[in-house]
Structures are given as C-alpha cells and as structure tokens.
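*Asks:* Below are the sequence and a predicted model for it; my questions follow.
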Amino acid sequence: MNDLAAVRDRLSAAVSAGMPSALADLSRLVACRSVFDARIEDPAECVRAAELVADLVRAAGVPAAVLPASDGSLAVCGRVPLPGAPRVLLYTHHDVVPVGDVEAWTSDPWTLTARDGRLFGRGAADCKGNLVATLLALTAVREVCGSWPVEVAVVIEGSEEQSTGGMAKLAAAQPDLVSADVIVMADTGNIEAGLPTLTTSLRGTGSVRITVRTMDHAAHSGMFGGAAPDALQALLTTLASLRSPSGETTIDGLDAGGVWEGAAYDEQRFLSDAALLPGVGPLGEGAIGDLLWARPAATVLAIDAPPTARVTAAVQGEASAIVNLRVPATMDPAAAQHLLVEHLRRHTPYGLVEIEPLTLGRGFAAVTDGPAYDAMREAMRAAYGREPVTTGQGGSIPLTVALADLLPQAEIMLLGVEEPASRIHATDESVDPAEIERLALALALFLAGLPNFC
C-alpha cells in the first residue's frame, strides 16, 4: 500500500462509493443555520452544527470533542496518535456567513438544492463542502488501508467567518490540539473547476475610519454654498487621492510595483469571475495577478453621508468613510496602515481630520519546497489529472497566521472545493459535487502516500 499509483484505483472507488453519504451529510450540515452572530441567527444553530460535526468526525474514525472557545464559539477537535509517523492536522470550519436577503436566493438557502448539476445552499462550498470532502477522504483511506499511515488531527472551527479569534486562543492555550508537521487547511479552492490549486499567499489587511469635520452643522447650500467648507467634498477629494488615473492604489511611500510569481489570472476569466459589466475593464496597468496578490489595494468600503432618498440642499459639516487596505503577504500591514493614515491626513484639503485604525491582520506566505508539498502536488496530479497550480487570495484566514506562529516548522497548505462559480459569501452559493469528489480523492491519496515523501 506504499505505492501511490497502486492504491489510487481503490481509493477512487472508495471515494465514489462514499459520495452519496457525503452529500447526505452536506444536506444536514447546510440545514444548520450556523451563523456565529446571535443578532442574526439563534445561537442554538451553532450548537446543533458543532454536535453534528462531532458525530460525523467520530463516524470517520477520529474521537472528537466539542470544545468552547473564548469568543463563545464551539470547535470540534480530535486526534488519533501514531508515534513516529508524520503528524497531519486537517482544518476547516462549520460556521457560515449570513444569507442576506432570502428573497434574492433562487431556492431556500438552508436547504441543499440540486440545480443544473450543482448543489445550492449557504455553506455548500464555504466551508461545509470542504468539511465533507475531508471526512470522506479519511473514511476512504481507513477503508482501503485499514488504518491511517499518518497521525491524524482534526480541527473544525466555529467562528472563522467572524474573525473573533476564538480558535487561535484555544490553540495557544492547548497547543496539543494543533501540534503537527503538516497542516492542511480546507478553506480555499481552485481558480477554475477541475484545476487543482494550492493557495500559497494570503494578503494582510488593515482598515481605518476617516472623519472630516468643518462646521457644527450642515449649512443651506443656497445661502452658504461656495464659501462654506464642504466636509463631504473634502472627504471625496481625500479618497480620490488613493487611486491613480488608471485606478491603481497610490499611497505615499507604499511600494506598488510587486510582481506575482504564481499562476497567471487570465483577464477574460477575471471579467467573468468578477461579473464586470459590458464596457467596464479591470483597474490598473499591471497583470491581474500582480494587482490582486502582489500590490497593495485600498478600497472604500462605506461612506457616511446623506442618502439620495433624503436629499436636502445643504453643505455637509461632517462626513466619514471606512477604507480597507489589503497588502501582499510579504508586506508589513502595520507599517502599511501607518502610511495610509499619513497619506489620508496629507491629502485632506481642509477641515479637521480624525483617523482611527480599526482592524489589522498579517498576511501569509507559504513555504512550498518541503516533502509534504511534493506529496500533495503528486496527489492532486493523480486525482485531478492536471498539473497543480498556485494562486493567492485577497481574503484572510486568521488561524493560518496563528498556526504559522505556533508551529513555524510545519508545512501549511490551503486548498478546497470552492471555485468562481461557487459564489461564496453571496446569494445562490453552490458547490460542484465533482469538486468534492476530486478534493476527497486528492486528500486520500495525500494521506496514504505522505510517508513515502517524509
């Protein structure tokens, strides 16, 4: 059973045979409204999800416990020791983002619904599809090999989408839960369906709130407009300074010349993935990958100003905005955020300016030349029938950085069932069942073959 090629067919058959059960489990998981926010969904739904996940992990052969984290979330953790063997930590999460406007969904977001060859429902891809693929892989290896040739640990977080840090604090307090030589984080996906992709870079992030004040109250535009200092106009001028005429982010002192070394992002595919309207093109003058993963990007997330539905003829005395900054994994987000603050101050033409840093998160850059990466690339090549590629991701997965700090020698890889058509975090989220099956086979081949590489 040591030859990866010799076991591929048996593992493939086991994964295929397990798919109906895995999809039934996915249906039960999607039915749990596990949004970790009591203002939006009943907290009992997160408890229900955690208990169901624990049952599924135990059924896959890993003794699991539901552990409370400091933020009030519930994590499912388990381990099957195998002294002397490579230690593999398998990570994903059972919480989901809110569904938003239910009426905007084509079908009930809490009912897994088959349509056009895909399965629709909140969390179908992010991240409950990744969860069932992981458990299917564990089950297949145990069935074919009799036992796992590696030490297996499982961590399934309950508050990843809220970034409240519960699992990171739990891991720091109980490092035995996450101790590993290899960490496989199933929380990303492929750049296109069927193309095996390893995410090797996560951007760092920081956001600030800028407020411009010029008058104690708004003033009639007919009586004072032209001379009265307009706070909203000052703010808009400031925000406009964050972009060059071509649309690239321009923050004084911040390097904007990085080049992405991973897989290229085809411009036509980007137009489709980002749903750009006809006649609208991407910003900037570099390659898409450069702009997304190798250079900083400042985005105005929100502005506090009078809505057009309640317009009055008035010059505004106060206006504010939230600016989010994403930076390449190798860039210090704290230093970049400081430069953003100074830039905003410098480019506000008039008024009293207050700038408050809000969030800050480090990026992650994987070290990809270790034996586990070799094993995963080989497993993905066999499972997908295509050469694996690497990509970056603009979002952050906070636990990734925490685990890299706790386990600096561990190889950390990010992968998953998500792909552009999945529309994660949006209405009509879905997953391609074939992606679940391919990922499960890749993970099974990886677990079965890893000892050959270590």
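*Replies:* Received the coordinates, thanks. Residues are numbered from 1 along each chain as shown.

*Asks:* switch to C-alpha atoms for all contacts and neighbour counts from now on
*Replies:* OK.

*Asks:* quick one: contacts for residue 6?
*Replies:* Contact criterion CA atoms under 8 Å, 6 or more residues apart in numbering gives no residues in contact with residue 6.

*Asks:* Toward the C-terminus from the helix or strand hosting it, list the very next helix or strand.
*Replies:* Following DSSP states H and E, one finds residue 6 within helix 4-30. Downstream of helix 4-30, the next assigned helix or strand under DSSP H and E is helix 43-59.

*Asks:* Show me what the following helix or strand past that next one is packed against.
*Replies:* Remark: after helix 43-59, the chain's next helix or strand is strand 64-68, criterion DSSP H and E. Contact here means 3 or more CA pairs under 8 Å, 6 or more residues apart in numbering; DSSP states H and E; on that basis strand 64-68 packs against helix 43-59, strand 74-80.

*Asks:* also this one, for the comparison:
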Amino acid sequence: MQNEVIEYLKKHREKHLSELKDFLSIQSISALSSHNEDVKKAAEWVKKELGNIGFAHAEIMSTDGHPVVYGEYISDVNAPTVLVYGHYDVQPVDPVELWDSEPFDATIRDDKIYARGATDDKGQVFMHLKVMEAILKTSDKAPVNFKVLIEGEEEVGSPNLPKFAQEKKDLLEADLIVVSDSALVERGKPTITYGLRGLAGIQIDVTGAKSDLHSGEYGGGVVNPIHALVKIVDSFRDEKNRIQVEGFYDRVPELSQEERDALASVPFDEEKLKNELNVPELDGEEGYSYVERTSVRPTLEVNGIYGGFQGEGIKTVLPNKATAKVTCRLVPDQDPDEIVELLANHVEKHTPNGVHVDIKPFDKGKPYVTPFDHPVIKMAAEAYEKVYQAETAYIRGGGSIPIVAELDEILNVPVVLMGFGLPDENLHAPNEHLNLENFDKGMETLAHYYYMLNDYKG
C-alpha cells in the first residue's frame, strides 16, 4: 500500500504545493495581539483541511489563549493510535527588510519554498496532513488510527496546552506521539531527535538613582547600574565556561559512554561551521565536544542587555536602570522552577551595594529524553533509511519544545521526534525556507512509518 500512497503524493505534488502556499500566506503570529484574527484563521484552515482529507471528526477547541485544532480518524480500534502534534503559529518576521521575498507570499526558488513557517512548523505539519490524505484516498483502511493536535501557541511557549492536555487526557489517548518540528543534522542524513533541552529564563532589572544623573557631577560617586549589571553577568561563568550558579549542575547526570559514542558519530565539520558563522573560533564548556555542548549539556546565555543612552553620538549620563535577559537550556533532570530560584539567589548574592535589583521569571519548559532503542524509535529510523539510503543519526536537540515533555508526562507514551528541516533553513530568521527535497522524501518516510507502525504493540 505504501507504493500507492507515494504515487498519489507524486501525482498531486503541484496541487499540494499550491495548498501549502495558501497555508503559509496566513499571518498567524501568536506573539502579536494584532494578529489574533490571523491565528484563528490558521486554525480554521487546519480544521477545514482535516475535513477535506477525510477525517470524520475535526474541531477547533478553545484554551485560555489561542485555540487548538483536534481531529481523529479511527480506522480500527485494535490498531495502534498515533497522535500527531504540531503548531500552526509562527514567529514575527522582523527585520522584514532582510527578506528577499515577502514573508507571507510563499516563493519557490532553487528547489526551496520561502515563507515564514515554511519549516517551523507549518510545512512539516502540512506533510503529515498530505500523507494522511494519501492514505485515506488510496485505501479503504488506514494502517493506524490518527489523532491530530495542532496548537497556536508553540512560538510563545505553549502556556495553555498542558492544562488543555490534562483536561482532555482521555480524548488524546494514543500509543505514541509523532512530532515533526526538528531538523536533519545535514542534508541527506536521517536524524532522530530522542531528547530536547528544557528552558528557564529570567529578566534582571538593576536600578540605581531615581533618574539619570550627569556623569560629570555624579560619576565616581554613585553606582552606575550598567557597571553593576556587568558584574552580575560576569559572575555567571568562569574562564572554562562552567556555570557558577550554586546547585546548577546538581541534577545533571553524567553521560553514558554509549551516548557519547552516538553523539561522536554525528557529522560535524568545525571549519565549515566557523566559515558559515564568520567567527574565528568556537567556544563552550571545557571537556565536552561541540555536539555535546549544544545538545546534552546545560547552558546559560545572556540574550539581551541594555541600559543608558542608545542614540547617535554620546550623552554623558549615569543611567538609572540597566536590564539583562538570561535563559538557560536545561537537561534531564533539571527542574525549570528550581533553576529560576537558583538564578535569583545567585543574582542577589552578586548584586553590588548601591543598587536595587528586581528579578522576573519567564519562559519555562521541562527537558525531555526517551531511550533511543525504543521500538517506535527504531521503526522511525528504518523508515528514514528506506527513503534516504543513509544511516540514521541519533541526537538530542539543543532547542526546546516545552510541550513535548508535558505530553510525555501527561499521556505517558513515547514521543518520536522525526523532523525534515535542515539547520540552515533560517527558522525564526529572515528568509525562512524548506528544502523541497525533504518535503518529498519526508512524506515518503512518513508513509512507510505509518505502515510499519501497524505491527506495533505498545
């Protein structure tokens, strides 16, 4: 049956690309309230599409924020049930002047489709929808039961989906969850992401005098909040890039040799990366490889720092306030709430006299990992290899999809992260795109995978 499905996908490729362009044209930016109606429009598009492809049940369901779209197609109560998770919301497009084409007017050039959401995550969600369509249009009976959960708040941290999933736990019951919101390590290299880092962040506001002060009259006699903030930020890491927050590493387990060997086999060209990034050297925690540093080790990064006069020229003032935004990528078994508390304690301990400090927590997500020898992981690798004709790499992703850990905890089933993007496709940046080679091969892979799962007994 897979062959009929794949032939259907090939025959309808141009039609599907046209439909994908329609989906990508919707400006579903969840972070901007001015686009709330566009977010609803994208939800309506997904619901309608589920009906078009043959789902008997598809509905938009409310949350405390943007809605989710849920659909199901139950072919055989004795067959395995796959819950496909994805998101229809996208990042803002700024700076728009750096795009080579309009962000929401999908353009194909050099066998790539360019648009916001092309790879993260509308394009990859769309691939699942079209494979399901192909299966339902070419067979009287699907190899698995399908449940689909597509949300509209992933790009703002999925704040309302855990509550929704907990309340709808029985509705979402499945044998496994499949997520395509990740990338291959390089072109032509199948990749299973068997873990994701979590996230914890704080904003540090350092306040000095009640207003900006003349640096000639007060400089040298009053603490400058920028200087105080720099001291705080500098205290976070030592010269070996080891994080100095007390208790930060307490829950971080040592890597097994098997895992280090698997990560060592991941293709990596340091010189190529340095050239691509235009940096003279790479950096990171001493004692670990670049792949380990960016996937299985926790991090602490300053994402933004500002204060004082920002305009052209110079203004000789002591600013009354300086701010830094700090985020940590976390690994099992670090707890985001605990890490925020440790960060706050560290900041308070290292705040110089003469200023006030205020700490605001934000962006929390739990880390996630599943054994990469689980049967559904091995089946995914087999499906990849059947199409890509290359050995699968097993990695832990450096980024975070907070809801993955939540769904794993709530539904207690394996999560398979099989993405079809590439690392250089500019997700979250101007000129985001999806390589159509992976659009085609990805759908073939999913078709094989769904049929392989017919034999899975959870």
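*Replies:* Okay, I see it. None of the values given here were measured: they were computed from a predicted structure.

*Asks:* about what we covered before: now the helix holding residue 6 of the first structure against helix 43-59, angle please.
*Replies:* Angle, helix 4-30 of the first structure to helix 43-59, by axes from the mean of the first three to the mean of the last three CA atoms, to 10 degrees: 150 degrees.

*Asks:* contacting residues for the counterpart of residue 368 of the first structure in the second structure?
*Replies:* Matched by TM-score structural alignment, residue 368 of the first structure corresponds to residue 372 in the second structure. With contact taken as CA under 8 Å, 6+ apart, residue 372 of the second structure is in contact with 194, 378, 394.

*Asks:* Swap in 7 Å and give it another go.
*Replies:* For residue 372 of the second structure, the contact set (CA atoms under 7 Å, 6 or more residues apart in numbering) comprises residue 194.

*Asks:* How much space separates it from residue 181 of the second structure?
*Replies:* 18 Å (CA to CA, to the nearest Å).

*Asks:* Out of the helices and strands packed on strand 64-68 of the first structure, which is the most enclosed?
*Replies:* When you average the neighbours per residue for each of these (mean count of other CA atoms under 10 Å), strand 74-80 leads with a mean of 23.

*Asks:* That one vs strand 64-68, what angle?
*Replies:* 150 degrees.

*Asks:* With the second structure overlaid, report how far strand 74-80 of the first structure is off on average.
*Replies:* Here the mean offset of strand 74-80 of the first structure against the second structure after fitting is 1.7 Å, by mean CA distance after the TM-score superposition for the first structure.

*Asks:* Onto which residues of the second structure does that strand map?
*Replies:* Going by TM-score structural alignment: strand 74-80 of the first structure matches residues 67-73.

*Asks:* Helices of the stretch 251-400 of the first structure, start to end?
*Replies:* All helices of the stretch 251-400 of the first structure, identified by DSSP state H, counting those that start in this stretch, fall at 267-273, 288-289, 333-347, 371-384, 398-406.

*Asks:* In the second structure, what stretch matches the shortest one?
*Replies:* Across the second structure, the stretch matching helix 288-289 of the first structure (TM-score structural alignment) is residues 290-291.

*Asks:* quick revisit: include mean neighbour count and distance to residue 245 of the first structure when you put the helices of the stretch 251-400 of the first structure into TSV, please.
*Replies:* Supplementary listing: those in TSV, determined by neighbours: other CA atoms under 10 Å; distance: least, CA to CA, whole Å:
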stretch	mean neighbour count	distance to residue 245 of the first structure
helix 267-273	14	20
helix 288-289	21	17
helix 333-347	19	16
helix 371-384	21	41
helix 398-406	19	33
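
*Asks:* Perfect, I'm done here.
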